[in-house]
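Asker: Fold the following.
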Amino acid sequence: MAADTTRDRVLGLIASAGPITAATLAAELGVTPAGVRRHLTALAESGFITEHEPPGTHVRGRGRPAKSYVATTDGQNSLTTAYSAVAVDAVSFMRSQGNLDEFVETKLAQLEAGLRASMPEGATMSERVEALSRALADQGYATSVRPGPGGYTVQLCQGHCPVQSIAESAPEWCEAETRAFSRVLDVHVQRLSTLAGGAHVCTTTIPVSPVTVKEG
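Answerer: Now for the predicted structure:
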């Protein structure tokens, strides 16, 4: 049972923080490197994780960066979800009845209200994004926040989505969710990728400071 629990924690961290190396997993979870490698092997054999290949051409050999891992679709689906296939059938039914948009907007309004309540008073944008990430985690999302290039943006990453099966059937959900994030933070955000669209993580870029343009 303990092994299964640790394996779930390994998979959960890969889903929320991947691409992530074995060394980082061991440090974050307080597990020995050998123990992490055993879990990584088992998860890979189950098809729940895969080695992440960064874009571009890379030379293998000495000096090669350490392997990093991401969760596969099967791995994401194996994580606990609050929605069943019945919910997907309900989405199809509502679409056929012409009231899917109303359902999506109603559910996202409820999510938005909860997220808005978590926003700290007088906080910086970076602090607001961190609060948003924690609030989403409380809702069952596996979230992390990463710095963007240049320090002007951050990326809100969701490695697991409790409504992924619904979002796959109704892309309107992801679109409404993005609008909700924008309203909660009171800033334009850009959704770069989604789990429902086949990516290993949902990624939303959020500006945290204005870009200063030098004159002359």
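Asker: For the rest of this, base every contact and every neighbour count on C-alpha atoms.
Answerer: Will do.
Asker: Enumerate every residue touching Ile20.
Answerer: Ile14, Ser68, Tyr69, Val70 (C-alpha atoms under 8 Å, 6 or more residues apart in numbering).
Asker: Redo those residues as a markdown table? Include secondary structure, neighbour count and distance to Gly30.
Answerer: Below are the contacts of Ile20 laid out as a markdown table (DSSP: H, G, I helix; E, B strand; the rest coil; neighbours: other C-alpha atoms under 10 Å; distance: C-alpha to C-alpha, whole Å):
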| residue | secondary structure | neighbour count | distance to Gly30 |
| --- | --- | --- | --- |
| Ile14 | helix | 27 | 15 |
| Ser68 | strand | 19 | 18 |
| Tyr69 | strand | 23 | 18 |
| Val70 | strand | 26 | 20 |
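Asker: Looking at the residues you listed, point me to the pair that's furthest apart.
Answerer: Spanning the widest gap among the contacts of Ile20 are Ile14 and Ser68, at 9.2 Å by C-alpha to C-alpha.
Asker: Any buried residues in the longest helix seen in the chain, and which?
Answerer: Identified as the longest helix of the chain according to DSSP state H is helix 100-117. For helix 100-117, burial by neighbour count (16 or more other C-alpha atoms under 10 Å) applies to Leu100, Val104, Glu105, Leu108, Leu111, Glu112, Gly114, Leu115, Arg116.
Asker: from those, which is closest to Thr81?
Answerer: Lowest distance from Thr81 to those (C-alpha to C-alpha) belongs to Leu111, with 16.3 Å.
Asker: can you map out the strands along the chain?
Answerer: Using DSSP state E, the strands of the chain run over 20-21, 49-51, 68-71, 142-147, 153-160, 190-193, 202-207.
Asker: Also this sequence, please, to line up against the first:
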Amino acid sequence: MKNAAALSGQRPAAAAVAGASASAADVSTRERVTQLLLARGATTAVQLGDALGLSPAAIRRHLDAMLVDGDVVAREQAVRAHRGRGRPAKVFLLTDAARVRCGTHHYDNMATAALRWIARTGGAEAVEAFAAEQVAALERRCRAALEDAGEDPLARAEALAGALTAEGYAANASTIASGGQLCQHHCPVAHVAAEFPQLCEAETSVISRLVGTHVQRLATIAHGDGVCTTHIPGQPGRVPSGKTVSTVRTDR
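Answerer: Coordinates of the predicted model:
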């Protein structure tokens, strides 16, 4: 009886340890899901499960918990080509709150207040000058990383993606039918840029100068998109130094 009682007394403790281990494993998995969504932007449950080696039931359990916690939102996947019957797959994106916990948007309130003061006292031109100055150092660092990339804009875009990733932008470049595409899955100033798009304009101009061709910004995190997407034409023309390149949204 004594042994039975001892064993009985140990069970709650053992269960607690097992529960703590399971909880720690869940937290670790959800951190990995968060990092994947940060790097990839909008992603389906199947894609997340494949990347993490999880069954459909397991990944959906984690996503359901993250939905309840307010870490992700679900949207219907945009399908441009003709598709078969059935509802489109859902994609999952990080919420602003989750991005903040990833280390983004520090000092947003102070930065926004400062830009509002600049706009009141100096006008739109002063805001543009401030934005250009802010990205100047980034441009210098990225230009140094592109020294051996050659002249081809798409090759330069690939090298630029690597440089931007090193700066914390989680970027990647890919070739598409109409040229190339540079995607940034992380924007440290997204909340501020939502009110002051001059920051996006200045960054787009930097990308244009660095790849050596006119580019077109198709989507931005600051405007609610999952990824900042920049299109690079397949047959580019050189852009004169200092030329301003506007952000054009085609997702409306």
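Asker: And the longest helix of structure 1 against structure 2, how far off on average?
Answerer: With the two structures superposed, helix 100-117 of structure 1 lies on average 1.3 Å from its match in structure 2, counting by mean C-alpha distance after the TM-score superposition for structure 1.
Asker: Then stretch 125-132 of structure 1?
Answerer: Mean for stretch 125-132 of structure 1 is 2.1 Å (mean C-alpha distance after the TM-score superposition for structure 1).
Asker: Over which residues of structure 2 does that stretch lie when aligned?
Answerer: The alignment of stretch 125-132 of structure 1 onto structure 2 (TM-score structural alignment) spans residues 153-160.
Asker: related to what we said a few turns ago, distance to Phe93 of structure 1 added to the strands of structure 1, as JSON lines?
Answerer: Shown next, in JSON lines, are these (distance: least, C-alpha to C-alpha, whole Å):
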{"stretch": "strand 20-21", "distance to Phe93 of structure 1": "39"}
{"stretch": "strand 49-51", "distance to Phe93 of structure 1": "33"}
{"stretch": "strand 68-71", "distance to Phe93 of structure 1": "31"}
{"stretch": "strand 142-147", "distance to Phe93 of structure 1": "29"}
{"stretch": "strand 153-160", "distance to Phe93 of structure 1": "25"}
{"stretch": "strand 190-193", "distance to Phe93 of structure 1": "27"}
{"stretch": "strand 202-207", "distance to Phe93 of structure 1": "26"}
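Asker: what sits against the counterpart of Arg143 of structure 2 in structure 1?
Answerer: In structure 1, the residue paired with Arg143 of structure 2 is Arg116, using TM-score structural alignment. Under the criterion of C-alpha under 8 Å, 6+ apart, the neighbours of Arg116 of structure 1 are Val184.
Asker: redo that, cut-off 10 Å
Answerer: By C-alpha atoms under 10 Å, 6 or more residues apart in numbering, the contact list for Arg116 of structure 1 reads Gln110, Arg128, Ala131, Leu132, Ala135, Ala180, Phe181, Arg183, Val184, Leu185.
Asker: Mind putting the residues you listed into CSV with distance to Cys174 of structure 1?
Answerer: Shown next, in CSV, are the contacts of Arg116 of structure 1 (distance: C-alpha to C-alpha, whole Å):
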residue, distance to Cys174 of structure 1
Gln110, 15
Arg128, 21
Ala131, 20
Leu132, 16
Ala135, 17
Ala180, 10
Phe181, 11
Arg183, 14
Val184, 15
Leu185, 17
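Asker: which residue numbers in structure 2 go with stretch 153-170 of structure 1?
Answerer: Aligned using TM-score structural alignment, stretch 153-170 of structure 1 spans residues 179-196 in structure 2.
Asker: Need the distance between the two termini of the matching stretch.
Answerer: 29 Å (C-alpha to C-alpha, to the nearest Å).
Asker: center of structure 1 - which residue?
Answerer: Gln158 (1.0 Å; C-alpha atoms, centre = their mean).
Asker: Give the equivalent position in structure 2 for Gly94 of structure 1.
Answerer: In this structure residue 94 of structure 1 is Met, not Gly. For Met94 of structure 1, the aligned position in structure 2 is Ile118, judged by TM-score structural alignment.
Asker: got it, and Leu185 of structure 1?
Answerer: Applying TM-score structural alignment, one finds that Leu185 of structure 1 aligns to Val211 in structure 2.
Asker: Which residues lie in contact with its match in this structure?
Answerer: By C-alpha under 10 Å, 6+ apart, the contact set of Val211 of structure 2 is 143, 146, 149-160, 232, 236, 238-239.
Asker: repeat that with 8 Å
Answerer: Asp152, Pro153, Leu154, Arg156, Ala157, Leu160.
Asker: can you tell me how far it sits from Glu201 of structure 2?
Answerer: 16 Å.
Asker: Then Ser178 of structure 2?
Answerer: As judged by C-alpha to C-alpha, Ser178 of structure 2 and Glu201 of structure 2 stand 22 Å apart.
Asker: ditto for Lys2 of structure 2
Answerer: Between Lys2 of structure 2 and Glu201 of structure 2 the computed distance is 76 Å (C-alpha to C-alpha).
Asker: of those two, who's got more company?
Answerer: Glu201 (21 against 7; other C-alpha atoms under 10 Å).
Asker: what about the nearest residue to the residue nearest to the centre of structure 1 once chain neighbours are set aside, neighbour count?
Answerer: Using C-alpha to C-alpha, 6 or more residues apart in numbering and skipping residues adjacent in sequence, the residue nearest Gln158 of structure 1 is Thr143, 4.4 Å away. Counted with other C-alpha under 10 Å, the neighbours of Thr143 of structure 1 add up to 26.
Asker: now structure 1: which of the contacts of Val211 of structure 2 match?
Answerer: Using both residues aligned by TM-score structural alignment, their matches' C-alpha atoms under 8 Å, structure 1 keeps these contacts from the contacts of Val211 of structure 2: Pro153, Arg156, Ala157.
Asker: Tell me which residues touch the first one, please.
Answerer: The neighbourhood of Pro153 of structure 2, defined by C-alpha under 8 Å, 6+ apart, consists of Val211, Gly212, Thr213, Ile232, Pro236.
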